[in-house]
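[1] what follows is a predicted protein model with its sequence.
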Amino acid sequence: MKYTSLGKTGLGVSNLSLGTMAFGRWIDEKASIEILDAALDAGINVIDTANFYGKGQDESFKYGTGESEEIIGRNLKGRRDKVVLATKVGLPMGQDINDFGLSRFHIMREVEGSLKRLQTDYIDLYQVHRFDNETPLEETLSALSDLVKQGKVRYIGCSNYAAWQMAKAGGISNLLGLESFVSSQSQYNLLSRELENEVVPFCLSESMGLLVYSPMARGMLSGKYKSRHELPEDSRAARGEQLIQNYFTDENFERVEQYKKLAEEHDVNLSQFSLSWILNQPAVTSAIVGASKLHHVTDAVQISDWAWTQELQKQVASI
């Protein structure tokens, strides 16, 4: 396992993070604990969750029900100080007008809920889940800064922000003397490289940490999907995951086959190959492994320190 600092901070983080969106949603507490224990035993010290993660995500009106945070909270006892606990705020937690967004009202209420479910006095990295067009950034950043002053939050980060949104937030923080986002969490993988246009250069320029989610393209880069019509029974797509449908193109299926051949040449599976590509991108601080099975963690750990050659990077770039 490799470790580095999160952005400009002195906070040491592993280059693999455990993503827990499946906890209490697709897998029960027993399976979740097995995965959590394996991750911590392997040296992964970042646990990423959100108040939104839980069974409510699969209701017709998608809202947070907190099962993931609850499972983590119950099972981190005695080792809380060994992990960097990251959670998020902003997505719907109900149907009321103030049950979502990044207003001071919502943030102050939801941080208390997360702290209670996580059974902790503080959150190491509190991330805004997505940009809120309805709330001034000044209000959001002021509320987050107050949480840092109160000791309830150590660092703040953003998720799914465009480069201009991060730049605007940084300018406001500097101007008003507020806390600044130390990291960005975004989707990035071999099939989704839009981040390279602006977000990656911005993070490199401003020394912001970059936490990558969906490095497996929601399972597309596992090689389990052979066509849009063949869906394995235990797959996300078979469970109704809509976002993966965006990856089901003829071009992507062809690219996956080429990546698979390269993976076989290096004696790793396609998931390991795809994850390792992410870990070898200079802007990436940590890749979030959204585990629903134990081997998702053990496979990832096996290649966590694989340094790619320039030749291999060029081969992938040509596909």
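    Received, thanks.
[2] from here on, just use CA atoms for contacts and neighbour counts.
    Will do.
[3] how many neighbours does Ser304 have?
    19 (other CA atoms under 10 Å).
[4] now do the one 4 residues further on
    By the other CA under 10 Å criterion, the neighbourhood of Trp308 contains 13 residues.
[5] now swap in Tyr122 and tell me
    21.
[6] wait, isn't it in contact with Leu115?
    Yes - contact criterion CA atoms under 8 Å: Tyr122 and Leu115 qualify, at 6.8 Å.
[7] next, the buried residues of the helix or strand hosting Val316.
    In this assignment (DSSP states H and E), Val316 forms part of helix 310-317. The neighbour-count check on helix 310-317 (16 or more other CA atoms under 10 Å) flags nothing as buried.
[8] got the contact list for that helix?
    With contact meaning CA atoms under 8 Å, 6 or more residues apart in numbering, helix 310-317 is reached by Tyr259.
[9] and the spatially most central residue of the chain, what does it touch?
    Centroid-nearest residue in the chain: Tyr213, 3.9 Å away (criterion: CA atoms, centre = their mean). The neighbourhood of Tyr213, defined by CA under 8 Å, 6+ apart, consists of 185-188, 287-290.
[10] now with 10 Å?
    By CA atoms under 10 Å, 6 or more residues apart in numbering, Tyr213 lies in contact with 17, 19, 48, 159, 185-189, 286-290.
[11] could you measure from it over to Asn197?
    Tyr213 sits 17 Å away from Asn197, going by CA to CA, to the nearest Å.
[12] ok, second structure coming up, stack it against the first:
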Amino acid sequence: MEYRNLGASGLRVPVLSFGAGTFGGSGPLFGAWGTTDAQEARRMVDICLGAGVTLFDTADVYSAGASEEVLGQAISGKRDAVLISTKTALPMGEGPGDWGTSRARLIRATEDALRRLGTDYIDLLQLHAFDASTPVEEVLSTLDGLVAAGKVRYVGVSNFSGWQLMKSLGLSERYGYPRYVAHQVYYSLAGRDYEWELMPLAADQRVGALVWSPLAWGRLTGKIRRGVALPEGSRLHQTAEYGPPVDDEKLFDIVDALDEIAAETGRTVPQIAINWLIGRPTVSSVIIGARNEEQLRQNLGAVGWSLTPEQIGRLDAVSRVMPPYPYFPYYRQEGFARLNPPAVPATKME
């Protein structure tokens, strides 16, 4: 397993990490992800550790805290061998104090997460979304207190826009608050919006990307192809409305290219899609999920080998889309590109 520094921090994380959203699954969304109990979770944790995967990601909102509880049981006795990442901010109830990142909510949410996880510290605490109702200074000063108290070691965010993340980083520098070292983002061959603004920001500010849904909400598993009906057991039947949108024709073109490279390499479609992500700029770790041991072992096979430059170029070309304004001139007009070279080298666009 390869390990990388998480952003500008000294925290070393594996290029593959495990997403525990399938643990304790309940409800229409998380129940469709998976319903792994504590016994099976322990087995998955052991498989991960055997492969060098030491980072486990969860969130308080995953099955109303059940994911954290099951993860805590699964790592019991192994705390020193693992890194725990969890997230908070999204609503956990209907009350006025049950959502957001106010001082009161952050402190209570952290204490609740520690209790559910059965630990006295969280390696990486991430804000699951930007809270426009709370001043950024209040959020950062609260995180500063949690770090000083030893309850949190590193801080990060998830699903922030560029200005939200940059404003936070600027205020951290001004007041000496802990800087966000990670940004948990959606990024896949079927969803490359991360590259327009967030990737250049991450490269400039040294914020490591933790990639969620690397298989585009299950669309890059190899089971969805042009002219083939959605498999009956696919979670997309229950969860498509929650996931990022994907243009069908673009998706089918990408899968066609993945199929070709799978035939050339002897690797599976998911392994190729994940391997492509591992090589992208600013990516510190790709979060893989699994509903069973077979899926986990297959996803772990995405490391230990490399795509050729020619294969990477083919995947880049078939998956690239036109960036929105003001980013597209950098790809289309040489003068703009000279002033602001894109974080990812441009390929020819039709």
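    Looks like it arrived, so ask away. Keep in mind that what you see is a predicted model, and the values were worked out from it rather than measured.
[13] got a TM-score for the two of them?
    The TM-score (TM-score structural alignment, normalised by the length of the first structure) is 0.92; 309 aligned residues with a CA RMSD of 1.6 Å.
[14] ok so, going back, now distance to Glu241 of the first structure and neighbour count too, for the contacts of Tyr213 of the first structure, in TSV please.
    Listed next are these as TSV, based on distance: CA to CA, whole Å; neighbours: other CA atoms under 10 Å:
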residue	distance to Glu241 of the first structure	neighbour count
Ser17	22	27
Gly19	17	23
Asp48	20	26
Ser159	20	23
Gln185	20	23
Ser186	18	23
Gln187	16	20
Tyr188	18	23
Asn189	18	22
Ser286	24	25
Ala287	21	28
Ile288	18	25
Val289	17	23
Gly290	14	23
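[15] kindly reformat these as a markdown table containing distance to Val301 of the first structure.
    Formatted as a markdown table, the contacts of Tyr213 of the first structure follow (distance: CA to CA, whole Å):
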| residue | distance to Val301 of the first structure |
| --- | --- |
| Ser17 | 10 |
| Gly19 | 14 |
| Asp48 | 17 |
| Ser159 | 24 |
| Gln185 | 21 |
| Ser186 | 21 |
| Gln187 | 20 |
| Tyr188 | 19 |
| Asn189 | 18 |
| Ser286 | 12 |
| Ala287 | 11 |
| Ile288 | 12 |
| Val289 | 10 |
| Gly290 | 13 |
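[16] pretty sure Leu141 of the first structure contacts Lys168?
    No - using CA atoms under 10 Å, Leu141 of the first structure is not in contact with Lys168, being 11.3 Å away.
[17] which of those two has more neighbours?
    Leu141 (25 against 12).
[18] ok, now which ones touch the more buried one?
    Contacts of Leu141 of the first structure (CA under 10 Å, 6+ apart): 102-104, 128, 147, 156, 169-170, 172-173, 176, 178-181.
[19] could you look up the SS state of the closest residue to Val136 of the second structure other than its chain neighbours?
    Distances taken as CA to CA, 6 or more residues apart in numbering place Ser168 nearest to Val136 of the second structure, at 6.5 Å, with adjacent residues excluded. Recorded secondary structure, Ser168 of the second structure: helix (DSSP: H, G, I helix; E, B strand; the rest coil).
[20] can you tell me which residues contact Ser168 of the second structure?
    136-137, 139-140, 174, 177, 179-180.
[21] now whatever helix or strand Ala300 of the first structure lives in: buried residues?
    Assigned by DSSP H and E, Ala300 of the first structure falls within helix 294-302. Buried residues in helix 294-302 of the first structure, defined by neighbour count with 16+ other CA under 10 Å: 294, 296-297, 300-301.
[22] cool, and stretch 146-164 of the first structure?
    146-148, 152-163.
[23] then stretch 196-208 of the second structure?
    196-203, 206-208.
[24] same thing with stretch 234-246 of the first structure?
    In stretch 234-246 of the first structure, counting by 16+ other CA under 10 Å, buried: 236-237.
[25] repeat that for stretch 3-12 of the second structure.
    Buried residues in stretch 3-12 of the second structure (16+ other CA under 10 Å): 3, 5-7, 11-12.
[26] report the two of the residues you listed separated the most.
    Largest separation among the buried residues of stretch 3-12 of the second structure by CA to CA: Tyr3 and Gly7, giving 12.2 Å.
[27] identify the contacts common to the two.
    Ser284.
[28] the strands in the stretch 101-250 of the first structure, which residues?
    Here the stretch 101-250 of the first structure has its strands, by DSSP state E, counting those that start in this stretch, at 123-128, 153-159, 181-187, 209-213.
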